[in-house]
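[1] okay, here's the prediction I keep looking at, along with the sequence it came from:
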Amino acid sequence: MKIRAGICEIFGSWLAIAILVFILSGPGLAQMREVTQPQVEPPRVFIDCHQCDLTYIRSEITFVHFVRDRNEADIHVLITIQSTGDGGREYALNFIGRNNFYDIHNTLKYVSKRTDSADIERKGLVRVLKVGLVPYVAKTDLGDYLRIDFEKRLPPAPVEDPWKSWVFNLGLSGSLSGEESKHFLSMHSNFSANRVTDKIKFRTGLSGYYSSSVFKIEEDGVTSDITSIQKSFSLSSLYVLSLNEHWSVGGWLGLSSSTYNNLDFNLNPAPAIEYNFFPYSESTRRQLRILYRLGFNLNYYHEETVFDKTREALLGETLTVIFEMKEPWGNISSSLEGFHYFNDFKKNHLVLWTNLNLRLFRGFSISFSGRFSKINDQVYLAKGDLSLE
């Protein structure tokens, strides 16, 4: 009996060990191992940029998933672009977190030089994109695979700009067409000089236009030529001084002449002041500006006007409200301008313009645009009867 009891005790011990090994190596342990394994699903990213090389960006950034629908994204990267004073481009990258990353929002900037090639520019943009995506990846289990590599660089040498931030443009265009009964010729030329720095903005432009239209008119068996010639010239300059992130002051000066508008000569100086409810540093994404101008107009007319004037000096004021916003759901641009002359408040105009683009769902967007104007300030209209000319 004692031998049989010993055998049973030994057999029971081995059975208990076998059961324990089976449990530890069974589905329960597998489930525990699955729980402790890191989640390697990368964040989903939507790049909102119409001028970026998206194919290159996807090929260079492989630690996230890129999606084509913003509603599927965990991270919406809204990229806006504006020109810099030296001819380069400034990219503002707005990182907007969603879902598990709703609390992470950052804005980074990348500035290219005028001399940068397209390849250098896209490489620089990708570098800043990678930096901006790091906080999101670090919040996932993929953060364990991140490696920070700091490239030590020598202090940049002072950049000498022989043009002193000036940018010049020259353009010339023309067209010529003809038929048996009519001929048309037009020429247009323009020149501009701009200088933009952190504190000031100066823009000046010179343009000229000439067109000639000849029509053959047959009346009572007699063919005659009717010639219409239009000429215009304009010189305009704008100077703006930034006082802080919201206020700026400046002035406008314009000289012009136009046969179409019956203006032999027009002089228009106008000091102005502007307030932006949003900081100017956010102007690439959103702005709500109120611009006030007090303008003086000295007009010399080609022909006597409907108000019996051959020349006159007028003082008027203009108030303009401009609203622009770019968001993941779309963008909107709108402006409202009101103007009147002080000598006669009935001589005024009101112009409203709006453009709205909405992204409703993947691959589908809808746009609305409209313009309303009420013009009562055409003091330059020539007196006289209508003719073929």
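    Cool, got the structure.
[2] alpha carbons only for contacts and neighbour counts from here, please
    OK.
[3] tell me which helix or strand Ala16 sits in.
    Using DSSP states H and E, Ala16 falls within helix 2-24.
[4] measure how far that helix is from the centre of its chain, please.
    Computed by C-alpha atoms, centre = their mean, to the nearest Å, the chain-centroid distance of helix 2-24 equals 78 Å.
[5] residues in contact with that helix?
    With contacts defined as C-alpha atoms under 8 Å, 6 or more residues apart in numbering, helix 2-24 is touched by Leu29.
[6] flag every buried residue along that helix.
    When burial is assessed from 16 or more other C-alpha atoms under 10 Å, helix 2-24 yields no buried residues.
[7] what's the answer for stretch 193-201, then?
    Quick answer for stretch 193-201 (16+ other C-alpha under 10 Å): Asn194, Arg195, Val196, Lys201.
[8] structure B:
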Amino acid sequence: MRDRRDAQVHVLVTRERTAGGGQAFTLDFFGLEDFLGQDDQLMFFTTQDDTNDSERSGFAQIFQMGLIRYAARTPLADRIEISHRDLSGTRQELSAQPEDDPWNFWVFRARFNTQLQGEDLETAKEFGGSFSANRTTDAWKINLGINVDYDEDAFTLSDGRQLTDVSRNNSFTTRIIKTVGEHMGVGFGGSAVTTTFRNQDLTWRVAPAFQFNFFPYSESTRRELTATYSVGYNKFDYTELTIFDKLEEARANHSARFSLDTNQPWGDAGVSYEFSQFLDELSQSRQVLFGNIEYRLFRGFFLNVFGTLSRVRDQIFLKRGGVTDEQILLRRRALATDSEYRIRIGFTYAFGSIYNNVVNSRFDGASGGFIRMF
């Protein structure tokens, strides 16, 4: 069914990433027509080791379990057969106690990637890597992360000159968050960043933070309304002299964010407002308004809207003397601006047969997309 009004049961599926690297799927069953008011909720968990096939199999199983209560009240009830599987050798319960877990809830991830590409007059090199260590329980949340990225582009210009541009972005981040009841969390975080784009040799920051959720965190797959506030101390070391004649400086700032996210039978929506300001110069600030919505207007027709608007007054890192034309064209350096915006509006419309479940994968194989077959 493409439209929920054609169905007797609407299943809303949402998912969140678990601390162990898997997925937590929440299936909300909404009864319609003859089953109006008969709602239910089931959950399904995957691990980071699961294959796509095992995820599909487990998801189908929990989906069938949720539909049983509705099917039992239809003329198909006498044709339903319930069986029991031998669970020996299958996945064990994912929720463990600390004494059962040799890793004590710690999850580690490492990544390295490289990309090389070139033509006669242009070459590009990209190297990147990351490492993270995370521990998440109901009471505490600890995140550590390291990211390293190196990009190099080389061009041969029409007059024979060689142009090479290098961009580096490295970071270390950490945060420790303590649960305080069903609606609140407090935390402390720190970071160290090197970025060519923002003219920063090294910037480090430490900051405590507080968040309040007007809904219980246990309902986060369906709705969240949060207010977050932090005060931080920042130390900046710049690569080149800034427009304020600084090579280094220490500044304190505060920031706040208010956000609403919801997943409903009619679609998904989210909106947030963010504000930050340097405490020693209140005019140096930034405001960001963000929103997105996917809304079902009528049968088979979805409206998709995404937008972000920023008021920028805090570019203290800009290099004195501006940037070169090459850096502008390659987008390797931040440019002075008072505002930023991005808007995307679209729609999808599907119509036709709702009964065609045939799968035919001919000519659907992987392709680089460079040579046309038809």
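    Now that the structure is in, tell me what you want to look at. Worth saying up front: this structure is predicted, and the values here are computed from it rather than measured.
[9] okay, stretch 32-49 of the first structure sits on what stretch of the second structure?
    Against the second structure, there is no aligned range for stretch 32-49 of the first structure (TM-score structural alignment).
[10] and Asn210 of the second structure, what's its match in the first structure?
    Asn isn't right for residue 210 of the second structure; it's Phe. Counting by TM-score structural alignment, Phe210 of the second structure corresponds to Ile273 in the first structure.
[11] its match - nearest residue in space that isn't next to it in sequence?
    Val249 (4.4 Å; C-alpha to C-alpha, 6 or more residues apart in numbering).
[12] need the counterpart of the one you found in the second structure.
    Using TM-score structural alignment, Val249 of the first structure pairs with Val186 in the second structure.
[13] what's the burial count for the match of Phe210 of the second structure?
    16 (other C-alpha atoms under 10 Å).
[14] secondary structure class for Thr62 of the second structure?
    Careful, residue 62 of the second structure is Ile and not Thr. helix (DSSP: H, G, I helix; E, B strand; the rest coil).
[15] in contact with it, which residues?
    Counting by C-alpha under 8 Å, 6+ apart, Ile62 of the second structure has contacts Leu42, Met43, Phe44.
[16] does Arg223 of the second structure really touch Ala269, like I thought?
    No: judged on C-alpha atoms under 8 Å, Arg223 of the second structure makes no contact with Ala269 at a distance of 9.6 Å.
[17] need the residues touching each of those two.
    Common neighbours of Arg223 of the second structure and Ala269 (criterion: C-alpha under 8 Å, 6+ apart): Asp261, Thr262, Asn263.
[18] hmm, the second one is touching Glu224, no?
    So the one you mean is Thr262 of the second structure. Yes: counting by C-alpha under 8 Å, Glu224 is a contact partner of Thr262 of the second structure at 6.5 Å.
[19] which parts of the second structure are helices?
    52-71, 325-330 (DSSP state H).
[20] which helices and strands sit right next to the last one?
    Based on contacts counted as 3 or more C-alpha pairs under 8 Å, 6 or more residues apart in numbering; DSSP states H and E, there is no element that helix 325-330 of the second structure packs against.
[21] tell me which residues of it are tucked away?
    Buried residues in helix 325-330 of the second structure (16+ other C-alpha under 10 Å): none.
[22] on that earlier part again, and Thr262 and Glu224 of the second structure? which has more neighbours close in?
    Neighbours per residue (other C-alpha under 10 Å) separate Thr262 of the second structure from Glu224, with Glu224 holding more: 20 against 17.
[23] I am finished for the moment; much appreciated.
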